[in-house]
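*Asks:* Sequence first, then the predicted structure, then my questions.
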Amino acid sequence: MYDVIVVGGGAAGLSGALALVRSRRSVLVIDDGTPRNAPAGHVHNYLTRDGVPPAELYALGREEVTGYGGEVVTGTVTSATQAESGFQVELSDGRSFQARRLLVTAGATDELPDVPGLAERFGRDVLHCPYCHGWEVRDQAIGVLATGGMAVHQAQLFRQLSDDVTLFLHKGPELTDEQWEELAARGIAVVQGEVEGLEVDGDRLTGVRLAGGRVIPRQAVVVQTSLRARADFLDSLGLKAGEIQGVGTAVESDRTGATNVPGVWVAGNVTDPMSQVISSAAAGLQAGAVINADLIAEETRVAVAARSS
């Protein structure tokens, strides 16, 4: 029986675990080793750690958590249920663990548009976030693939980084007159027609191929992904991820990460699809602190009752 089980060993989970073990809580972190940013070569906008590979950042985090007495195991949580003194989680390999509280930081999965070649290059020269990868493609020929309502916004964001930005309308919504005017004013080219795939020379992206065979030279392609919360194992607690229009799914919580199931908190991309690594770490820290306070309140009630009896 642990004080807290943390499901997910990314920035949010390890940060929450660190706050808890430094408060002398018994903590178990369960991680399946597949963080959302695994395809990326580096983490950016993380103060003092800008440019660090994701795997290195998480290895450092695990070392810090275990250095204070926390435990980290590799495994995939398949279900979480109410137990007599809290919660029980089951792993795919048959192991089970119990804890008084749960902190779920399992993250999210990026679902890419159905265009051949995107998935294989995602995190390198197929990108989704100007703050994560924009500097690395500055001054390059950038294409923005329109599949949802964020395409014009993405094009404007990447225009800050390069003078050569082309918006491919593909399967995106029709542009308004105002949007056409804004794109023209910023010198963003617009190409109509469906995108059929990518052109690659060796390991280098060279262009975007339209249906019919026309190729527009590009060095990087920006896409809008659909983020799906990795939270199916919470169904057994009656806690489901809800749809966020135009974004994906997320588990609803209050500003501290508390869900509508008492004793269960969430942090990071599982509840905030737009959160970056550093803000996920901050959310994990906050959730860990609130969980510790919640445990203290429970322990105080028990102590008062025992003293009065």
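*Replies:* Perfect, I can see it now.
*Asks:* When you work out contacts or count neighbours from here on, use the C-alpha atoms and nothing else.
*Replies:* Will do.
*Asks:* Tell me which stretches of the stretch 1-150 of the chain form strands.
*Replies:* Applying DSSP state E, counting those that start in this stretch to the stretch 1-150 of the chain gives strands spanning 2-7, 27-31, 71-74, 77-83, 86-91, 96-104, 108-111, 126-127, 142-145.
*Asks:* which helices and strands sit right next to the third one?
*Replies:* Spelled out, that is strand 71-74. strand 27-31, helix 54-67 (3 or more C-alpha pairs under 8 Å, 6 or more residues apart in numbering; DSSP states H and E).
*Asks:* Could I get the buried residue list for that strand?
*Replies:* Neighbour-count burial for strand 71-74, counted by 16 or more other C-alpha atoms under 10 Å, picks out Glu71, Val72.
*Asks:* what distance separates that strand from the centre of its chain?
*Replies:* Centroid separation for strand 71-74 versus its chain: 20 Å, with C-alpha atoms, centre = their mean, to the nearest Å.
*Asks:* before we move on, what about the first one?
*Replies:* Between the mean C-alpha point of strand 2-7 and the mean C-alpha point of its chain there is a distance of 20 Å (C-alpha atoms, centre = their mean).
*Asks:* How about residues contacting that strand?
*Replies:* 13, 17, 25-31, 77, 98-106 (C-alpha atoms under 8 Å, 6 or more residues apart in numbering).
*Asks:* again, but for the second one
*Replies:* The set of residues that contact strand 27-31 without belonging to it, under C-alpha under 8 Å, 6+ apart, is 2-9, 13-14, 17, 20-21, 70-77, 106.
*Asks:* Buried subset of those residues, written for PyMOL?
*Replies:* Typed into PyMOL, the line below selects the buried ones among these, using 16+ other C-alpha under 10 Å:
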select buried, resi 2+3+4+5+6+7+8+9+13+14+17+20+21+70+71+72+75+76+77+106
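*Asks:* Next one for the comparison:
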Amino acid sequence: MTQTSYDAADTYDVAVIGGGAAGLNAAIILGQARRSVVVFDNGAPRNAAADHMNGFLSRDRMNPAELLAIGRDEVRKYGGEFHDGTVVAVEWDEDSRGNGFAITLAGGARISVRKVLVATGLTDRLPDELSAFGERWGRDVLHCPYCHGYDVRDQPLGVIAKSVEFAMHQAPMIRQWSDDVVLFLHRIEDLSAEDREKLAALNISIVEGEVAAPVLEDDRLVGVQLADGRTVARSAIFVGGAVTMDPNDSILRSFGAATAATMMGEFVTVDMMGATSVSGIFAAGNVVDPSAQVIMAAAAGAKAGAGINMALTADDLEAALALRGSISA
């Protein structure tokens, strides 16, 4: 990625922080609206471990990195700029009379922007006792059935969850892709007789006991070892119900953006056009929606881009009216 040098005089309409599908699609919309845009990206997308995407119209099975490369070229076509430096602070810009933001980069460079889009995604974290499974992340240790289910169809599959709620959410869903599904209870101790009956009705087996580690052969998963030494043969494991999804939302939280509790944790809330509760700050993608696949994140970015342009247009109109009034006076 080409890095650009900035000085205190640099001003843009919009800073997009995060160059994944959401951020890039927003930048394209804004570029086409003839807004000046700078995109900051650390080059570490959530789906970096995956070798292809599923469920993206016209881009099905495309490598995620290829999609981002195409997106960057499209952003540049409309005048967007990129910077791979780290954003260390976003603050109200006192010189803009509360209508803009100052962004400080590692190294001390600062730029001024009128609006900010945060599209920094989230970080998936497995519990410490399952950390060994993280080494297989995106290969045969998976989190999203819509992202990976078709790729492991008709194989012996397993589900590991951290609660009954997550177990009963994901195990029946995984059953859609295979008739050989095992739910590892791991540390779940309160699975009811009613829930067991539901799983039995779907021919989902239940394995009691704590999970210890993945079993590998020739760099592929072949089973799950339990703490008591037993091994259960499996070729892929879904752990979406075991991970903690931590939104990378420190920028949003620093401004006191409103949040709401979800099944996946507490996330900053946005309206239908991506606006947060903080004037001038928008958000899109996994940073506010943990369930968004790539195509959903891209769509959210497009809506946020349109929302930001509408906000800028309203500001432009207000400024024009004020100027007209001062000239008339």
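*Replies:* That came through, no problem. Note that this is a predicted model, so its numbers are computed, not measured.
*Asks:* Give me the TM-score for these two chains.
*Replies:* The TM-score (TM-score structural alignment, normalised by the length of structure 1) is 0.96; 308 aligned residues with a C-alpha RMSD of 1.4 Å.
*Asks:* quick revisit: minimum distance to Ala119 of structure 1: which of the helices and strands packed on strand 71-74 of structure 1 has it?
*Replies:* With C-alpha to C-alpha as the criterion, Ala119 of structure 1 lies closest to helix 54-67 of these, at 18.6 Å.
*Asks:* against structure 2, where does the closest one fall?
*Replies:* On structure 2, the counterpart of helix 54-67 of structure 1 by TM-score structural alignment is residues 64-77.
*Asks:* One more: stretch 18-26 of structure 1?
*Replies:* Aligned by TM-score structural alignment, stretch 18-26 of structure 1 corresponds to residues 28-36 of structure 2.
*Asks:* any idea how far Gly280 of structure 2 is from Ala314 of structure 2?
*Replies:* 12 Å (C-alpha to C-alpha, to the nearest Å).
*Asks:* Between these two, which is the more surrounded one?
*Replies:* Neighbour count, other C-alpha atoms under 10 Å: between Ala314 of structure 2 and Gly280, Gly280 has more, with 20 against 12.
*Asks:* Could you find the counterpart of the more buried one in structure 1?
*Replies:* Using TM-score structural alignment, Gly280 of structure 2 sits opposite Gly263 in structure 1.
*Asks:* if I look at that match, how far off is Asp139 of structure 1?
*Replies:* Between Gly263 of structure 1 and Asp139 of structure 1 the computed distance is 49 Å (C-alpha to C-alpha).
*Asks:* how many other residues sit next to the residue nearest to Leu24 of structure 2 when sequence neighbours are not counted?
*Replies:* Sequence neighbours aside, Gly71 is the residue nearest to Leu24 of structure 2 in space, at 6.1 Å (criterion: C-alpha to C-alpha, 6 or more residues apart in numbering). A total of 20 residues lie near Gly71 of structure 2 under the criterion other C-alpha under 10 Å.
*Asks:* Would you check how far apart Gly71 of structure 2 and Ala161 of structure 2 are?
*Replies:* To Ala161 of structure 2, Gly71 of structure 2 is 35 Å away according to C-alpha to C-alpha.
*Asks:* Please apply the same query to Ala69 of structure 2.
*Replies:* Distance, Ala69 of structure 2 to Ala161 of structure 2, using C-alpha to C-alpha: 35 Å.
*Asks:* So these two - more neighbours on which side?
*Replies:* Ala161 (24 against 11).
*Asks:* Could you pull up the residues touching the residue nearest the centre of structure 2?
*Replies:* In structure 2, the C-alpha nearest the mean C-alpha coordinate belongs to Asn286, at 2.6 Å (C-alpha atoms, centre = their mean). By C-alpha under 8 Å, 6+ apart, the residues touching Asn286 of structure 2 are Ala119, Thr120, Gly121, Leu122, Pro247, Ala292, Ala297.
*Asks:* before we move on, the earlier item: got the contact list for the match of helix 54-67 of structure 1?
*Replies:* The contact list for stretch 64-77 of structure 2, computed with C-alpha under 8 Å, 6+ apart, reads 19-21, 24-25, 27-28, 31, 47-48, 50-53, 81.
*Asks:* from the residues you listed, which is closest to Tyr150 of structure 2?
*Replies:* Comparing every one of the contacts of stretch 64-77 of structure 2 with Tyr150 of structure 2 (C-alpha to C-alpha), the shortest separation belongs to Met53, at 11.0 Å.
*Asks:* where does Leu175 of structure 1 land in three-state SS?
*Replies:* Secondary structure state of Leu175 of structure 1, per DSSP: H, G, I helix; E, B strand; the rest coil, is coil.
*Asks:* For it, give me its contacts.
*Replies:* Going by C-alpha under 8 Å, 6+ apart, the list of residues near Leu175 of structure 1 is empty.
*Asks:* Trace it over to structure 2, please.
*Replies:* Checking TM-score structural alignment: Leu175 of structure 1 goes with Leu191.
*Asks:* quick one: that match and Ile174 of structure 2, what's the gap?
*Replies:* 18 Å.
*Asks:* Which parts of structure 2 are helices?
*Replies:* Taking DSSP state H, the helices of structure 2 run over residues 21-32, 64-77, 145-148, 164-174, 193-201, 250-254, 294-328.
*Asks:* which parts of the shortest one are buried?
*Replies:* Going back to what we said before, that points to helix 145-148 of structure 2. Buried residues in helix 145-148 of structure 2 (16+ other C-alpha under 10 Å): Pro145, Cys147, His148.
*Asks:* Over to the fourth one?
*Replies:* For helix 164-174 of structure 2, the buried set under the neighbour-count rule, 16+ other C-alpha under 10 Å, comprises Val164, Phe166, Ala167, Met168, Gln170, Ala171, Pro172, Ile174.
*Asks:* Can you pull out the residues in contact with that helix?
*Replies:* Outside helix 164-174 of structure 2, the residues that touch it by C-alpha under 8 Å, 6+ apart are 145, 149, 159-161, 181-183, 188, 190-191, 195, 199, 202, 204, 240-242.
*Asks:* what's the angle from that helix to helix 193-201?
*Replies:* Per axes from the mean of the first three to the mean of the last three C-alpha atoms, to 10 degrees, the angle that helix 164-174 of structure 2 makes with helix 193-201 is 10 degrees.
*Asks:* distance between helix 164-174 of structure 2 and the chain's centre?
*Replies:* 21 Å.
*Asks:* what does the first one give?
*Replies:* For helix 21-32 of structure 2, the distance from its own C-alpha centre to the chain's C-alpha centre is 16 Å (C-alpha atoms, centre = their mean).
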